[in-house]
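>>> sequence and predicted structure below; questions after.
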Amino acid sequence: MAQVLEFRLPDLGEGLTEAEIVRWLVEVGDVVAVDQPVVEVETAKAMVDVPCPYAGVVTARFGEEGSELPVGSPLITVAVGAPASDPDAQSEGSGNVLVGYGTSQAPARRRRVRREQQVPVPVNGRSAPPEVVEGPVPVISPLVRRLARENGLDLRELTGSGPEGLILRADVEYALRAAASQGLPAPAPAPAPVQAPAGAPRTPAASPASTPAETRVPLKGVRGAVADKLSRSRSEIPDATCWVDADATELMRARAAMNATGGPKISLLALLARICTAALARFPELNSTVDTAAREIVRLDAVHLGFAAQTERGLVVPVVKDAHARDAESLSADFARLTEAARTGTLTPAELTGGTFTLNNYGVFGVDGSTPIINHPEAAMLGVGRIIPKPWVHEGELAVRQVVQLSLTFDHRVCDGGTAGGFLRYVADCVEQPAVLLRTL
């Protein structure tokens, strides 16, 4: 006789207390194996798959896609004790409920029981258009659902281009463009009726013209975590910013020469990171944090370099650990790997925490300068604008050079303007004359 076991949302680490259900990977009636991912959730740190520690048949799911669940709340129930005809099923639990820790066994093939089907309904002996049976629509993320909802688009009318019919953001955008090209604006979603309390006097509904249009976006997930961290940074850190223009022509030539020799390509971000670590070795005050309770400045030996990455889910800051001990080739590889993980939402909590200094390349947005907010609890952030041709006095003559604006936002508690200016001037000197770096290699 099968035993029904309840699997609760596990502790995902890093002090996380809740997660948003992005996509269910199993349905009621599916056969699951030990450590098979059953749901994709989004935390304030990353998008992760949650594996089930039991093998059996899914008997219930708790929570709709787009809803939030606190850690420890029921996630699914599994009937353990598979029939003999299913040799891949197991009755023991692995106990490995934390994301990223599973057994070495391959997951068994699972039986899918579609809750959403298109059933032809005969009318007068003829086939009628298919009737959609109510059930969950496979959508890649809540962002896609919101995009469709805000534009009045019924997701059940779309055919997803992702695996197993998963509806992607590109599918929604294509449908909206198609409607616009035909001059058929997407229908606006109907507002939900508001029920008045029993016995309350009825009041006439306000006319649409008198109701101001607004869109409310919940501050949760990555966006909520970023909002909390930026607010804390602004309230706790007395920051200041200094900036300088630099001639990056020689740095661009040096990079081109490196990449012309063959082998893995060296990214500009990696060269800037190497310059940052060299500058922090000279000005260690900026690789620190402030212990407000003890009223102490804590200087850190290792440089764990964060870099700002903009994604569809919001701003994230992946961290390259021990950047001070890495060469440009190794840094390039890690930047590429972490950027791809940020784009796909697969960064782990460990890859998003522990930074000691942040490099912000906002030049990719086509802007020259910025005064960014420090990534709490760090003490400084280097900003890099776009590199563009500008008139510049070079060797006593006016010439067109590749110019970049560099800015340093720093915690004024850890150092004064002289230290901050010295750090930024050294960075600018290395950008203008990369050979300066040879002294610290």
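Cool, the structure landed.
>>> going forward, measure contacts and count neighbours with C-alpha atoms only.
Noted.
>>> residues in contact with stretch 72-81: which ones?
1-11, 54-63, 90-91 (C-alpha atoms under 8 Å, 6 or more residues apart in numbering).
>>> before we move on, what about stretch 11-25?
Counting by C-alpha under 8 Å, 6+ apart, 37-44, 63-72, 98-99, 138-142, 221, 349 sit against stretch 11-25.
>>> endpoints of that stretch, how far apart?
19 Å (C-alpha to C-alpha, to the nearest Å).
>>> one more to weigh against that first structure:
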Amino acid sequence: MAQVLEFKLPDLGEGLTEAEIVRWLVSVGDVVAVDQPVVEVETAKAMVEVPCPYGGVVTARYGEEGTELPVGAPLLTVAVGASEPSDASDTAPAPATAATPRAAAPAPAAAPAPGPTPARASASASASDEASGNVLVGYGTGAPAARRRRVRRAPLSASPAAPALVREPVNGAAGPVPVVSPLVRRLAREHGVDLRGLTGTGRDGLILRCDVEQAIHRGATQAPSAVSAPAPATAPAPVMAPTASPAPAPAPAAASPSARPGVTRVPLRGVRGAVADKLTRSRREIPDATCWVDADATELLAARRAMNAAGGAKISLLAVFARICTAALARHPELNSTVDLAAREIVRLPEVHLGFAAQTDRGLVVPVVRDAQARSAESLSAEFARLTEAGRSGTLTPGELTGGTFTLNNYGVFGVDGSTPIINHPEAAMLGIGRIVPKPWVHEGELAVRQVVQLSLTFDHRVCDGGTAGGFLRYVADCVEQPAVLLRTL
């Protein structure tokens, strides 16, 4: 007899609490194998395929394409041990085509534990061959061989495994609220809920979406009672005949902006929503400043042409600037850091994980090149090309979009000279590169036409002062004008 197992949206990692169904890869009645991808979802980080840990016949799907589901919400049910589709009335509690409304979706709880849920536990003994347990982050089935265990990391300040981190005390605001998801912060902000007054039910006091929704519900139930509270008992007032009075004319209602013809509303979710939340947080928390300088890039372009003419892998201009950046950060490590508000410290980081802004059809993404300080120009070129192609095809993983320590932004590809970019929170700085164009320039005492580029550095003023930022930018400009300067640091 077939056993019907329910597969829920698993923990997608990186603090993500919900995902949007982009495309179903199976239909009701299809036979699926263990670990076969069954649905494509888009999170605030990337688009991923979700594999099903069970093998059998799909009996129901929950949620149509375009529906947002929280982590832990049912995705589909599978009849394990069945060779053909079962009767829907016996296998599925709801029609296969029924979409799960976002408002009715269950609130996400803490990250699912590696162990089986009660529904899976009852079937694990007899269906261990049909379940792999290998479903993304921290989510498993009843298969004992695939159990996963999460290790809680010690705080950075107490970790003996990271001696290269340098911490400095910094003056700032009080510690941050224990909230990971920007969606939870947005929900609280939209309903006027003070997160500092909530006690999180998640691990280590983490505030979850369900905590905010409960606070919203409590506020909604308390408001009517305060208005309708009975007045204290007093002597009855004399009865008077009602006096007819004309009702005031209703004020004309202002037309809603969305009611006007031609208005289009675009939901802020997925990658676009994640970018909006991150940029808003950066503007709110980071006191940034920008300095810029024009540099003669004629010699740099000539050096790059010579390197590419020598044979071997082609070196991109972005890779050359990345190599200059890593050398500049070695001389000015203050800019390769982050601010720990809870500990009131500046944390200087030993590795340079270099992010770079890439425009795709799905919006702006910032892939990260790991350990850029240890890579050659050829290696940087290859990694930039790989991550850019993955960004355009929508196959970047959450790990490739997080963990950056410094960002390079080549907005010159859009044909503009300068910009004051917003820092990619929680980093401390971003270098912007404008277009390289021929301009009149004084070269060796004479007016000449040279290839000129404008460089801008936006930095967190908490981690350093203008002298450090100016020294970093001046060194970058010197390497652009005289590439031989870079050789002294290699």
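It's in. Small disclaimer: the values here were computed from a predicted structure and weren't measured.
>>> now a PyMOL select for only the buried ones of the contacts of stretch 72-81 of the first structure.
Those of the contacts of stretch 72-81 of the first structure that count as buried under 16 or more other C-alpha atoms under 10 Å are selected in PyMOL with:
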select buried, resi 4+5+7+8+9+10+11+54+55+56+57+58+59+60+61+90+91
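>>> would you confirm that Leu486 of the second structure contacts Cys479?
Yes - the criterion here is C-alpha atoms under 8 Å, and Leu486 of the second structure meets it with Cys479 at 5.7 Å.
>>> with neighbour numbers in mind, choose between these two.
Counting neighbours by other C-alpha atoms under 10 Å for Leu486 of the second structure and for Cys479 shows that Cys479 has the greater number, 23 against 17.
>>> residue in the first structure matching that one?
Cys479 of the second structure maps onto Cys430 in the first structure, with residues paired by TM-score structural alignment.
>>> how about stretch 278-295 of the second structure: buried residues?
Buried-residue list, stretch 278-295 of the second structure, by 16+ other C-alpha under 10 Å: 278-279, 281-282, 286, 288-290, 292, 295.
>>> in helices, which of those residues fall?
Of those, the ones assigned to helices by DSSP state H are 278-279, 281-282.
>>> returning to that earlier point: and which of the buried residues of stretch 278-295 of the second structure is nearest to Val368 of the second structure?
Taking C-alpha to C-alpha as the measure, Val368 of the second structure lies nearest Lys278 of these, at 15.9 Å.
>>> was I right to think the closest one contacts His425?
Yes - Lys278 of the second structure is within contact range of His425, at 6.5 Å (criterion: C-alpha under 8 Å).
>>> which two in the buried residues of stretch 278-295 of the second structure are spaced the farthest apart?
Across those, no pair lies farther apart than Arg281 and Ala295, at 32.1 Å, counting by C-alpha to C-alpha.
>>> just the ones in helices among the buried residues of stretch 278-295 of the second structure now: which is nearest Ile436 of the second structure?
Leu279 (27.2 Å).
>>> what residues are up against that closest one?
422-425.
>>> what about burial for these, which qualify?
422-425.
>>> verify the stated contact: Lys45 of the second structure with Gly394.
No - counting by C-alpha under 8 Å, Lys45 of the second structure sits too far from Gly394 to count as a contact (10.3 Å).
>>> neighbour count winner among these two?
Just comparing Lys45 of the second structure and Gly394: by other C-alpha under 10 Å the higher neighbour count belongs to Lys45, 25 against 17.
>>> who's the closest spatial neighbour of the counterpart of that one in the first structure, skipping the chain neighbours?
In the first structure, Lys45 of the second structure lines up with Lys45, judged by TM-score structural alignment. Of all residues not flanking Lys45 of the first structure in the chain, Pro349 sits nearest, at 5.6 Å (C-alpha to C-alpha, 6 or more residues apart in numbering).
>>> same check on Ile297 of the first structure?
Nearest residue to Ile297 of the first structure, sequence neighbours excluded (C-alpha to C-alpha, 6+ apart): Val290, at 4.6 Å.
>>> and the one you found, what's its match in the second structure?
By TM-score structural alignment, Val290 of the first structure lines up with Val339.
>>> got the contact list for that match?
By C-alpha under 8 Å, 6+ apart, the neighbours of Val339 of the second structure are 170, 345-347, 426, 428, 462-463.
>>> just Thr43 of the second structure next, same as before
Per C-alpha under 8 Å, 6+ apart, neighbours of Thr43 of the second structure: 16, 18-20, 270-271.
>>> please report how far Pro83 of the first structure lies from Ala89 of the first structure.
For Pro83 of the first structure relative to Ala89 of the first structure (C-alpha to C-alpha), the value is 8 Å.
>>> common neighbours of the two, please.
By C-alpha under 8 Å, 6+ apart, no residue touches both Pro83 of the first structure and Ala89.
>>> look at the two and report which has more neighbours.
Shown here are Pro83 of the first structure and Ala89; by other C-alpha under 10 Å, Ala89 has more neighbours (24 against 11).
>>> isn't that one up against Val57?
No - Ala89 of the first structure lies out of contact with Val57 (C-alpha under 8 Å); the separation is 9.1 Å.
>>> now do the shared contacts for the two.
In contact with both Ala89 of the first structure and Val57: 31-32, 82, using C-alpha under 8 Å, 6+ apart.
>>> among these, which are in strands?
31-32 (DSSP state E).
>>> from the shared contacts of Ala89 and Val57 of the first structure, pick the one nearest Arg313 of the first structure.
Val32 (29.5 Å).
>>> my read: the closest one touches Val57, true?
Yes - using C-alpha under 8 Å, Val32 of the first structure makes contact with Val57 at a distance of 6.2 Å.
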